[in-house]
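S.K.: Here is a sequence together with a model predicted from it:
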Amino acid sequence: MTELPLNRRQILGAAGAVGAMALTTSLTAAAQDAKKTSVRIAAVSYAPPFHDHRATGVNLQALREMTAQVARERPDFVCYPEACTCVARGFEKGIETAPEREPYVAEVGKIAKEFQLAIVAPFLERSQGRIYNSVPIVDRQGKLSLVYRKNYPTVQELRAGISPGTEVPVAECDGIRVGAAVCFDANFDPIAAELERQRARLVFWPSMYWGGQLLQHWALRYGFAIAVAYVAESAIIDMNGRYLAKQGTDTLQVRQRHLPPWAVTDVQLNRDVFHLDENQDKFPAIRDKYGPDVEIEVWEPEGYFLLASRRPELTVEAIAAEMGLETLRDYLARSVRLRNERLKA
């Protein structure tokens, strides 16, 4: 059992509870479509034992061993909890021993390439005299897609010496537009709005608590799926705000060692969110044209619907363009623009 960190929710409490056995056989990645209809995501409730990455060099052997186990599920993406590779003894010790980005990402890249899957392995990043709560996303070839720095650290983190990030990057990773947010960020909708503006389809949310309805709101309102990685319970939230999977170290079957400490499922990403206004009258034409190749999921109380394509070569963007559909984000942006014009009139 590793030492427990003393932080805001006593999380990472199960950090060493799960034994990681090395898997010697590498998995061959499945061929990827230029545009996928779905991806397989694993959010893992695990934090490695403490290691002083600054004094003795970056060592992610424990993370590799856990990834070897998760790789048996054949996921496209694997996400670990907030700052997990650095805070097994708490944030203050993690800050003291935090590594720089380049050597850390290089080690993550080796694991990603070995198992042919994208990895999200959050850490505390040392950069130019500052420490950031960072989330690197590394693709299956071991290349860095983006690094997100937590924009809204908690008061306790700020007091401990964590610096806030100021950007919300979105990038292509193995054919999917991905982004990230961290824990306390869920209280600040401008983060979600920026992810939406850049058309993220999958957002990784490593954390030290569950997120709950805050994240369900983010998913439906801003139109992306969310992978929640938290030691107690990880989860996958669909674009419609529904939980597709929940599992972690606090799950009874995991505590009894009947099930592993991760949530894993396939997520449909070839879809988008639309408002019913000025779109719903086009449903008959969409159904006549595409039949079973599309799915229309209506959320009447919210005034939204989700349109999904069941064919990899048929993108939801192409359907929307042909049928004259306006996405929710574009419709709301248009309403704001018209409102501002009227205010100036």
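M.R.: Received, thanks.

S.K.: Going by C-alpha atoms from here, please, whenever you check contacts or count neighbours.
M.R.: Noted.

S.K.: burial measure for the residue nearest to Leu144 when sequence neighbours are not counted, as a count.
M.R.: Of all residues not flanking Leu144 in the chain, Val138 sits nearest, at 4.4 Å (Cα to Cα, 6 or more residues apart in numbering). Other residues near Val138 number 29, with proximity taken as other Cα atoms under 10 Å.

S.K.: Next one for the comparison:
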Amino acid sequence: MVLKENRKGSSQSYNYNRLRVIIAFISLPLGFIIFTFAIRIRSYEPTTNSNNEQASTKLVGSLADIPIHQIDYGVQSTPLVMIRTSLDEELLKRFLEEHLYSCAEEELNNTQELDNRVKEPVYVYEGYYHSLQTSKNVFSRNPNPLIGKDHHKPAAGPFTRAFFDAFRVVNKDIFDSLRERLLEASAFKETQKEDVSYMLAKWIEQGHHFGDLSVQIHYGSGNEQKLVSGQAWHTDAANSLLHLAVTLRGERVLHSKRIQSSKDSTIRRPIRGQQPVEVLEKQNPGDAYLSSSTLMRHAPQFFDTDYESRSIAIHARFLYTSAEVNKFYSVRTNDSWDKMTNVLANTLSIADIQIPSLAQVESQLLHMHLS
């Protein structure tokens, strides 16, 4: 009996030990997988959240408490601000993948939608597009004053539209604040009549700021003679009260005549008798500026180039129809104009404008495709 009991106990002990070995054999790799997965979760979550927070912090435009850009003065001593910024290398590289900015010269010459102003040895092409989310044509005024007619404006390339749409989104707080300040400066509440501040605020509310695009392509001989003679000098129409210019290829120089105030000056008006000086600001690939080209005399300088070193710049302005801008000019008074331009300058002087990242532009591009 004892022997039997011993055999039975020995058999149970053997089976129990064998079961422990099997469980341990299965548990080891399973535990390792769970442990590894837990480590990955712990290592991934904080990094992703931190990166997203940093990206949103850096790439969201906001208003500073004090001026961060100096206020200059243009025509008739009207205040204006020049904000200079740039695209990062990845964003610029992706921009240049769009066909219009990278096509062969023969393809460019045969692009029907471009305004061909070639007079050898000067090659000038200009394309007129909109930057709204829709891929459909938008009825609006041609920004070229020599044309100046309403037409069914085609959509710019998808990535180009996504960039300017992302720019509006990233800097939404700034332009919402500008709209509110313009409404405060407007007499509409008292008179129930639209004035220039009210109409500008309405265009911003419609999302039409930077909605009108002019793509300018230059190569061949430079324009030194026109620059010296004064033929190249001009002020822009009302659509350039907010003007964002982006250089994609080549080199050019923006000449402008402004009364420049000292960066440290607390005086918010030009000194009596102070005269405008010619300011030269070089524009290289990726450079951008935001200003009010309506309010200053300016001229672009182009150099002798071939097709490979051609200059390509996009000028983004307010999108409107002829009827809208004609009404804008008809309601303009000296007082309303002064109020509007002061609101523009004072708001832009504290505007921490941000250029969207490539990821933000691609996000808008995806949103456009899904809409």
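M.R.: All right, it came through fine. Bear in mind the structure is a predicted one, so any value in this text is a computation, not a measurement.

S.K.: Give me the TM-score for this pair.
M.R.: Here the TM-score for the pair of chains, by TM-score structural alignment, normalised by the length of the first structure, is 0.27; 162 aligned residues with a Cα RMSD of 6.8 Å.

S.K.: So the residue nearest to Leu144 of the first structure sits against Lys113, correct?
M.R.: No. Applying Cα atoms under 8 Å as the test, Val138 of the first structure and Lys113 come out as separate, 9.3 Å apart.

S.K.: What segments of the stretch 201-350 of the second structure are strands?
M.R.: 212-220, 243-249, 252-258, 277-283, 287-291, 297-302, 311-317 (DSSP state E, counting those that start in this stretch).

S.K.: who wins for proximity to Val228 of the second structure among the ones you listed?
M.R.: Proximity to Val228 of the second structure (Cα to Cα) singles out strand 297-302 among the strands of the stretch 201-350 of the second structure, at 10.2 Å.

S.K.: Thr160 of the second structure and Arg7 of the second structure, how far apart?
M.R.: Look at Thr160 of the second structure and Arg7 of the second structure: by Cα to Cα, to the nearest Å, they are 85 Å apart.

S.K.: Between those two, point out the one with more neighbours.
M.R.: Between Thr160 of the second structure and Arg7, counted using other Cα under 10 Å, Thr160 has the larger neighbour count: 22 against 12.

S.K.: My understanding was that the more buried one contacts Phe95; is that so?
M.R.: Yes. Contact criterion Cα under 8 Å: Thr160 of the second structure and Phe95 qualify, at 7.1 Å.

S.K.: What sits closest to Lys246 of the first structure if chain neighbours are left out?
M.R.: Ala235 (4.3 Å).

S.K.: ok, now which ones touch that neighbour?
M.R.: Ala43, Ala227, Val228, Ala229, Tyr243, Leu244, Ala245, Lys246, Gln247, Trp262, Ala263, Val264 (Cα atoms under 8 Å, 6 or more residues apart in numbering).

S.K.: Could I get the full set of helices for the second structure?
M.R.: 2-58, 89-95, 99-102, 105-109, 158-170, 172-185, 188-191, 196-205, 224-229, 322-330, 334-349, 358-370 (DSSP state H).

S.K.: between the ones you listed, which one is nearest to His130 of the second structure?
M.R.: Of these, nearest to His130 of the second structure by Cα to Cα is helix 158-170, at 7.6 Å.

S.K.: That closest one packs against which elements?
M.R.: helix 358-370 (3 or more Cα pairs under 8 Å, 6 or more residues apart in numbering; DSSP states H and E).

S.K.: Next, count neighbours for Gln61 of the first structure.
M.R.: As a burial measure, Gln61 of the first structure scores 14 neighbours (other Cα under 10 Å).

S.K.: same deal with His217 of the first structure?
M.R.: His217 of the first structure has 18 nearby residues by other Cα under 10 Å.

S.K.: swap in the one 3 residues further on?
M.R.: Counted with other Cα under 10 Å, residues neighbouring Leu220 of the first structure total 23.

S.K.: Helix or strand: which one has it?
M.R.: Leu220 of the first structure is part of helix 213-222, with elements assigned from DSSP states H and E.

S.K.: Only the buried residues of that helix, if you could.
M.R.: Leu215, Gln216, His217, Trp218, Ala219, Leu220, Arg221, Tyr222 (16 or more other Cα atoms under 10 Å).

S.K.: Select, out of the helices of the second structure, the one closest to Pro79 of the second structure.
M.R.: That would be helix 334-349 among those, by Cα to Cα, at 5.9 Å.

S.K.: Now do the buried residues in that closest one.
M.R.: 336-349.

S.K.: gap between the two ends of stretch 285-299 of the first structure?
M.R.: By Cα to Cα, one end of stretch 285-299 of the first structure lies 19 Å from the other end.

S.K.: before we move on, the earlier item: between the contacts of Ala235 of the first structure, which is nearest Ile131 of the first structure?
M.R.: Of the contacts of Ala235 of the first structure, the one sitting nearest to Ile131 of the first structure (Cα to Cα) turns out to be Ala229, at 21.4 Å.

S.K.: All set now, cheers.
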